[in-house]
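Chemist: The following comprises the amino acid sequence and a computationally predicted model.
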Amino acid sequence: MASGLTLDTDPAEVGLDAGRLERLDRRLARWVDDGQLPGFLVTVSRHGRLAHVGRYGSRDVENGLPVEEDTRWRIFSMTKPVTSVAAMMLYEEGAFELTDPIAKWLPEFAETRVYVAGSAQKPVTQPQVEPIRVRHLLTHTSGLTYGFHHAHPVDAMYRAMGHEWGTPPGVDSAEACRQWASVPLVFQPGSEWNYGVSTDVLGRLVEVVSGQTLDVFFAERVFRPLGMTDTSFGLREDDDVDSLARLYAAVPGQPGGPATSFAPIDAMGEAAHRKPTFLSGGGGLVSTAADYLRFCEMLRRGGSYDGGRLLGPRTLAHMVRNHLPGNADLETFGRPLFAETPLRGVGFGLGFSMVLDPARYGGVASVGDYSWGGAASTAFYVDPVEDVVVSFYTQLLPSSTLPIRAYLRALVNQSIVA
């Protein structure tokens, strides 16, 4: 299998210092050597040219399998931007308006109540004042949540139904939406930001509107035009299981050692060995670094890559601007819960977070750089000011274990010298 990660240029030709880029690899490798990270792969591109690929450590520690350029990774929530792009492709075809209530296609959400008080067993609810609209799904302002938050009575209601880090056995996206619609929303749609299953519901909307299952829509409308040959919902029948990195979870370190170490979680990890019943638009894809770099380059180039145009540039520009009311950041408008981004100085658009205020954000970054990440510590960002694309892959849950994303920006930015 061709890796597709052929270096396009000497770093100096695109204003990057090769010696300074080595600092990035050394910092990441230190976590591997300290026993805090199994292994990693990182890519840095500028002006559309791949200037740096770093990899180190193992994709499967116990079996001595190294990280390779064609290693497959569970990208979890890095699936969300793909689903958001798919939805906006349909928007561009006139299939819906962003202000349309989703109950037009998913009628189960028409009567979903809104939590106001009480416990998970006896919630006090009220009707929706504002219906869930398509834009609420894209911006995570729908009032939907995640069972793994453990922060609200509605989260507990999700868990009681079997929705925490997955869905109950045999439940597809249609049934999952019916189940989520049967419990209250955390807040009135549009009134707050909360990371949750909004993008999974958006994936179901794509299915209903397009008349195709999400895997078929992605394969025909997104992956094929971009040349993404190794991205799918779980492994395909002819894929080598050993190409998929093992999934690990952080565990407390031993006294005198690093703060954390890791252990395999095969019961969860093996779910990606085959196509699942539930095609999760919020987190179901496995991919390679080369494939996802094609998707990121499509974003950087305004909706087109390698002859395949998915979106118009104005649509893409609309997606990566802040859509929170009053240009608020996530700390102001959101709930202080786990998310794949810091909250201070960061806004949210249609499927992406973006840096609004680098000083408030707390690190070197460009205004408008946009990104997202996955639960197993994968991440990407696109910096339209410096014309840089960075992607990072490992398989360590949760993504908050190590400050990888902050170091990525700091160490890539310090390598930009022209």
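Modeler: Good, I have the coordinates.

Chemist: Every contact and neighbour count from this point should use C-alpha atoms.
Modeler: Will do.

Chemist: next structured bit after the helix of greatest length in the chain?
Modeler: In the chain, taking DSSP state H as the definition, the longest helix is helix 18-33. Moving toward the C-terminus from helix 18-33, the next helix or strand (DSSP states H and E) is strand 39-46.

Chemist: Name the residues that touch that following strand?
Modeler: With contacts defined as Cα atoms under 8 Å, 6 or more residues apart in numbering, strand 39-46 is touched by 14, 28-29, 32, 50-59, 66-69, 289, 386-394, 412.

Chemist: what about versus this one:
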Amino acid sequence: MGAVAPALQGLVDQGALSGMVTLVWRGGEVVQSLAIGKRDIAGDLPMARDTLFRIASMTKPVTSIAALMLIEEGKLTLDDTITRWMPEFKDMRVLKDPAGSLDDTVPAARDITVEDLFTHRSGLAYGFTSMGPIAHAHEAKLGSPLVNSLSPDAWLKALGELPLSYQPGERFHYSHATDVLGFLVARIEGRPLGEVLKARIFDPLGMSDTSFWLAPGKRDRLAKLYEANIDGSPLKDVSFPQTDAPSAFEAGGGGLISTADDYLKFARMMLGRGEVDGVRLVKPETLDLMTANRLSETQREHTFLGMPFWLSQGFGLGVSTILDAQKHEWMGAGAAGAFGWPGAFGTWWQADPANDMILIYLIQDSMPLGPEAVTAMQGQRPTGRIGGPMFQKMVYAALA
């Protein structure tokens, strides 16, 4: 794997990325750890193994594990309708055309279930994955998908007032579903999601650097978020502002900050079918249920962010799983059964049971998250995004 570092350094030298931290864990030990480039270009601060990253949608599997723990305890089931705890989603309307008028709707054929939230088949949306009026309505009523001044109750009320893009259960449409799942967990537990995750996951696994809010003493370790321009001009610092106190809005779909080693602990628990270092969070059969594909063949025919994402993969209860390793070569590397879920800022991880291996790749490369941003994603992508697939392919080639 000696060729990995020079290849990734090349992306930094080109100005495509500020830097990255990567880990390769196999057979019980970290076999490679890289920290390349800068976490803060203007401050001339280098990337380090303990650099903190906004992991965006890598948050989703964490929230999903918390919800699965409640399922094991009998506090909810996959078949439960969420209106039992969230009356905000009673009597939902569904757009006749996902890109059409917000007034042209039909009644939802059924209520949203807990499983619908896990699998993004709720009919809910993100502004950035939608087109037309519903995309702009998300921005106007809800604000940013990651940083929000609304309380959870106010946000849920606003979301429930928007029509669904699709009928519940109809198709995978990437959305705020995991945010809703996180707030559902919080309502059942009677305390904020961050407290639930800390008590149930972070403290038991020793994930002391993972949270929704960063205390002042740790902020120097946070990697800046940069925007790369297609014209090759210097990276632009677009980092989120820091707050003096934790926000009431804790996005279970994308709000966590973490490190490579902290997330490795979570990934090892996942690879260990719910257990790591003598600490068990969920039963093996629960983890197996989580990683098994739940999308139908018809649902997998749809594109995701303009790509044939499901050509080689399925989606379970909060993670994607490789179903065909050969077909997966177009976008990365991994054996059948390998699973994970990436983040919008280029963060990525994968646990591969067949090879007893975990890969973690962390960068801070901003992407559009405004209304209709899915159209921008279908065009030319910044050069830095090739680093993830390159990292994967080079690691797997070294195993051959």
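Modeler: Perfect, thanks for sending it. Please read all numbers here as calculations on a predicted model, not as lab measurements.

Chemist: Superposed, how do the two chains score by TM?
Modeler: Once superposed, the chains reach a TM-score of 0.91 (TM-score structural alignment, normalised by the length of structure 2), with 384 aligned residues with a Cα RMSD of 2.1 Å.

Chemist: Out of the contacts of strand 39-46 of structure 1, which end up buried?
Modeler: Listed as buried from the contacts of strand 39-46 of structure 1 are 14, 28-29, 32, 50-59, 66-69, 289, 386, 388-394, 412; burial here means 16 or more other Cα atoms under 10 Å.

Chemist: Filter the contacts of strand 39-46 of structure 1 down to the ones in helices?
Modeler: In helices, judged by DSSP H, the following of those are found: 28, 29, 32, 289, 412.

Chemist: Residue 50 of structure 2 against residue 263, yeah?
Modeler: No. Using Cα atoms under 8 Å, residue 50 of structure 2 makes no contact with residue 263, being 11.2 Å away.

Chemist: tell me the contacts of residue 289 of structure 1?
Modeler: Contacts of residue 289 of structure 1 (Cα under 8 Å, 6+ apart): 5, 41, 43, 69, 70, 71, 72, 391, 392, 393.

Chemist: Can you tell me what the last one aligns to in structure 2?
Modeler: Counting by TM-score structural alignment, residue 393 of structure 1 lines up with residue 362 in structure 2.

Chemist: before we move on, what about the fifth one?
Modeler: If you follow residue 70 of structure 1 across to structure 2 using TM-score structural alignment, you land on residue 50.

Chemist: List the contacts of the nearest residue to that match once chain neighbours are set aside.
Modeler: In space, and not counting its chain neighbours, residue 50 of structure 2 is closest to residue 259: 5.9 Å by Cα to Cα, 6 or more residues apart in numbering. Shown in contact with residue 259 of structure 2 (Cα under 8 Å, 6+ apart): 49, 50, 51, 52, 53, 209, 210.

Chemist: give me that answer again for 7 Å
Modeler: 50, 51, 52, 53, 209 (Cα atoms under 7 Å, 6 or more residues apart in numbering).

Chemist: Quick check, the fourth one in contact with residue 256.
Modeler: No. With contact taken as Cα atoms under 7 Å, residue 53 of structure 2 and residue 256 are classed as non-touching, separated by 8.6 Å.

Chemist: which residues in the stretch 301-418 of structure 1 form strands?
Modeler: Along the stretch 301-418 of structure 1, counting by DSSP state E, counting those that start in this stretch, strands occupy 304-305, 308-309, 346-348, 353-355, 370-373, 379-383, 388-393, 396-397.

Chemist: and the fifth one, how far from the chain's centre?
Modeler: To tie it back to what came earlier, the one meant is strand 370-373 of structure 1. 7 Å (Cα atoms, centre = their mean, to the nearest Å).

Chemist: any chance you could map the strands in the stretch 51-200 of structure 1?
Modeler: All strands of the stretch 51-200 of structure 1, identified by DSSP E, counting those that start in this stretch, fall at 65-66, 72-74, 114-118, 123-126.

Chemist: The residue nearest the centre of structure 2 and residue 210 of structure 2, how far apart?
Modeler: Nearest to the mean C-alpha position of structure 2, counting by Cα atoms, centre = their mean, stands residue 57 at 1.6 Å. Distance, residue 57 of structure 2 to residue 210 of structure 2, by Cα to Cα, to the nearest Å: 14 Å.

Chemist: Kindly report the same for residue 396 of structure 2.
Modeler: Distance, residue 396 of structure 2 to residue 210 of structure 2, using Cα to Cα: 28 Å.

Chemist: just to revisit the earlier point, any residues touching the longest helix of structure 1, and which ones?
Modeler: Helix 18-33 of structure 1 has contacts (Cα under 7 Å, 6+ apart) with 11, 12, 37, 38, 39, 54, 56, 57, 411, 412, 415.
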